[in-house]
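> Need coordinates for the below:
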Amino acid sequence: MAPNGAVHREDARGHRYPDYGGNPLAHILSNTDSVRLPAFGGAAQVGLYKPPPFQFGNPVPLGLSGFALTTFVLSCINLGVRDISEPSIVIGPALVYGGFIQLLAGMWDIALGNVFGGTALTSYGGYWLGIGIILTPGGFRIQASYSQADFYAAFGFYLFAWMIFTFLLWLCTLKSTVAFSSLFLTVWLTFLCLGAAYLDAQNNANAMPNVALTRAGGAFGMIASWLAWYNMLAGLLDPSNSFFIIPVVHFPWSDKARMDRKAKAEAEDEGV
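Below you'll find the predicted structure:
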C-alpha cells in the first residue's frame, strides 16, 4: 500500500505507478510530475490531467448529486408518475440543491483548475435557478405575461438553448468514459424532447405540450439522473470506504485505452 492510500502496481518495464481503482482522485494529497490521471467522470475531467497542486476536496460529486436529484423529481412529473403533472414541487430543489448548491460546486471546481467541470456544474446550477424562477407562481409573473400557448413556446426556446449548450459539452466528453459521456448524451436528448414538446403546444387544440414527447423527455431525464448518481458514486467510492469500485469504462480511442493497449503489447513482446 502506498503512503497516500493508493496501491502501487508495476508495468511491463518494471516501473511502479499508483493505481487508484475506479476513483483516481482517492487520497491524492499533492501534485507531482509523475502522476497523470486519466479522464474520470467522478471529477468531471474529460482528458488526461494532473491532480490539483493544493489540498482541496473534490466538489464534483456534490454538483452531480444536486443535478441528479432535481432531474429525478422533474422527470417523475414529466413521466406522469401517479398522474402528477404540476411541477411546483421542483421549485425548492431547483433553487437550492440543483441550483445554488450545484453552482457553488462549479465555482469550487474552477478553483481546482477544472474548466470543463466548472463550466458544466456552474451552468447547470444556473439552469435550475432559472427553472425555479420561471415556475415560481406569482412572484415573477413570467408565465402570467404570456398566453398559455405563447408561454409554452417561449419555454421551448429556453430548453432548446440548453440543448445546444449540452450538445457542445457532450462533444468534449468523447475521449473520456462511457459513463460520463452517456450522461451528457441523455441530458441532450432530454432537452431535445422537452423543447420540441413545448414548442408543439401552439399546434395543439388544447394548447398543451405534446404528451408523447414530454414522456420521452421524462424517460431520458430519468436515465440522466441515474447516470449522474452513478458518476457521483464513482467519485466517492475508494478502497477506504467501500468493498467495491464501480467501473467507468474508458472509450477504446481514449488516451487511457491506448496506454493500456501499449502496455499490454510491450508486456507480450517482452514475454516472447
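> From here on, just use CA atoms for contacts and neighbour counts.
OK.
> so Pro18 sits in a strand?
Yes - Pro18: assigned to a strand according to DSSP: H, G, I helix; E, B strand; the rest coil.
> What's the separation between it and Thr136?
50 Å (CA to CA, to the nearest Å).
> again, but for Met259
Going from Met259 to Thr136 by CA to CA gives 51 Å.
> Gly99 now?
Going from Gly99 to Thr136 by CA to CA gives 14 Å.
> quick one, which of these two is more surrounded?
Per other CA atoms under 10 Å, whichever of Gly99 and Thr136 has more neighbours is Gly99, with 29 against 19.
> pretty sure the more buried one is in contact with Trp128, am I right?
Yes - the pair Gly99 / Trp128 is scored as a contact, 4.8 Å apart, by CA atoms under 8 Å.
> how about the strands in the chain?
All strands of the chain, identified by DSSP state E, fall at 7-10, 16-19.
> Make a markdown table from the ones you listed and add mean neighbour count and distance to Ile110 to it.
Putting the strands of the chain into a markdown table (neighbours: other CA atoms under 10 Å; distance: least, CA to CA, whole Å) gives the following:
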| stretch | mean neighbour count | distance to Ile110 |
| --- | --- | --- |
| strand 7-10 | 13 | 29 |
| strand 16-19 | 16 | 25 |
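> Next, the structure of the following sequence, for comparison with the previous one:
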Amino acid sequence: MSCSADQTANPAPLGLLGFGMTTVLLNLHNAGLYELNSMILAMGIFYGGIAQVFAGLMEWKKGNTFGTVAFTSYGLFWLALVALLVLPRMGLAEPTSTGGMVAFFILWGLFTAALFAGTLAMNLATQVVFGSLVILFGLLAVGDALGDPTITRIAGWEGLFCGLSAIYAALAQVLNEVYGRTVLPLGEKNAA
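Predicted coordinates:
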C-alpha cells in the first residue's frame, strides 16, 4: 500500500479572502461610509458564508483542525448575521434586542480569543487577523451595549484593518506559492 503526498491546494486563502473582503465591506458601513445594503448581505451569504464553509471543509480534508473550526465557524457566523438582519424584515422573526446582539458579539469575541491563543504558534499575519478580530467583536459589543454610534464607527475603522489584514494574509499565501519564494512576508516562526 503506497501513500502519496497531499497534492490538494491550500484552502486558507479562499477562507481568508471570504472573511476579509466581507469584513471590509460590512465595516465600510459600520464606519458610516454607506448604508447596509444588498451587496453586503449577498457577500455575507455567498463569500463570507458559503465560501468559508467550503474552505473549512477543505481544511478538514487536509487534517487541519484549526482551519476547519475557524473557517467553518466564521462562515456560519456570516450566515447567522445575515439571518439576524433579514428574518425580521421578512416578517419571519422578531428583531434581535440590543442585549441579544451584545451577547452575540461577546460570545463570538470569546470564541475568537480562544482561537487567537492558538495563533500564537502560527505566523504573525494570522495573529494580526485574529487579534484584531477580538478587538472588533469587543468594540461592536460595547457600541451596541452603550448605543454609541461613535464606538460603532471606531469599530468600523478597526474592522477595515482586520479585513485588510486577512486579505493580505490570503494574497501573500497565493503569491508566495505561485512564485515559490517569499513575495509578501507572513512573519513565519523560525523553524526549530
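> Same list (the strands of the first structure) but as JSON lines, adding distance to Gly66 of the first structure.
Shown next, in JSON lines, are the strands of the first structure (distance: least, CA to CA, whole Å):
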{"stretch": "strand 7-10", "distance to Gly66 of the first structure": "31"}
{"stretch": "strand 16-19", "distance to Gly66 of the first structure": "29"}
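> and of these, who's closest to Ile245 of the first structure?
strand 16-19 (12.3 Å; CA to CA).
> which part of the second structure lines up with the closest one?
With TM-score structural alignment applied, strand 16-19 of the first structure matches no range in the second structure.
> Which strands and helices lie in contact with that strand?
Taking 3 or more CA pairs under 8 Å, 6 or more residues apart in numbering; DSSP states H and E as contact, the helices and strands that strand 16-19 of the first structure lies on are strand 7-10.
> what separates the strand it packs on from the chain centre, distance-wise?
Centre-to-centre, strand 7-10 of the first structure and its host chain are 30 Å apart (CA atoms, centre = their mean, to the nearest Å).
> do stretch 212-222 of the first structure as well
Distance of stretch 212-222 of the first structure from its chain centroid, counting by CA atoms, centre = their mean, is 18 Å.
> Over in the second structure, find the residue span that stretch aligns onto.
The alignment of stretch 212-222 of the first structure onto the second structure (TM-score structural alignment) covers residues 150-160.
> same question, stretch 167-175 of the first structure
Aligned by TM-score structural alignment, stretch 167-175 of the first structure falls on residues 113-121 of the second structure.
> Would you mark the buried spots in that stretch?
Neighbour-count burial for stretch 113-121 of the second structure flags Ala113, Leu115, Phe116, Thr119 (criterion: 16 or more other CA atoms under 10 Å).
> want to throw those into CSV with distance to Leu17 of the second structure?
CSV is the format used below for those (distance: CA to CA, whole Å):
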residue, distance to Leu17 of the second structure
Ala113, 20
Leu115, 18
Phe116, 18
Thr119, 18
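> farthest-separated two in those residues?
Ala113 and Thr119 (9.8 Å).
> Show me whatever sits in contact with both of those two.
Common neighbours of Ala113 of the second structure and Thr119 (criterion: CA atoms under 8 Å, 6 or more residues apart in numbering): Phe130.
> Alignment lookup: Leu175 of the second structure to the first structure.
Alignment note: Leu175 of the second structure maps to Leu237 in the first structure; criterion TM-score structural alignment.
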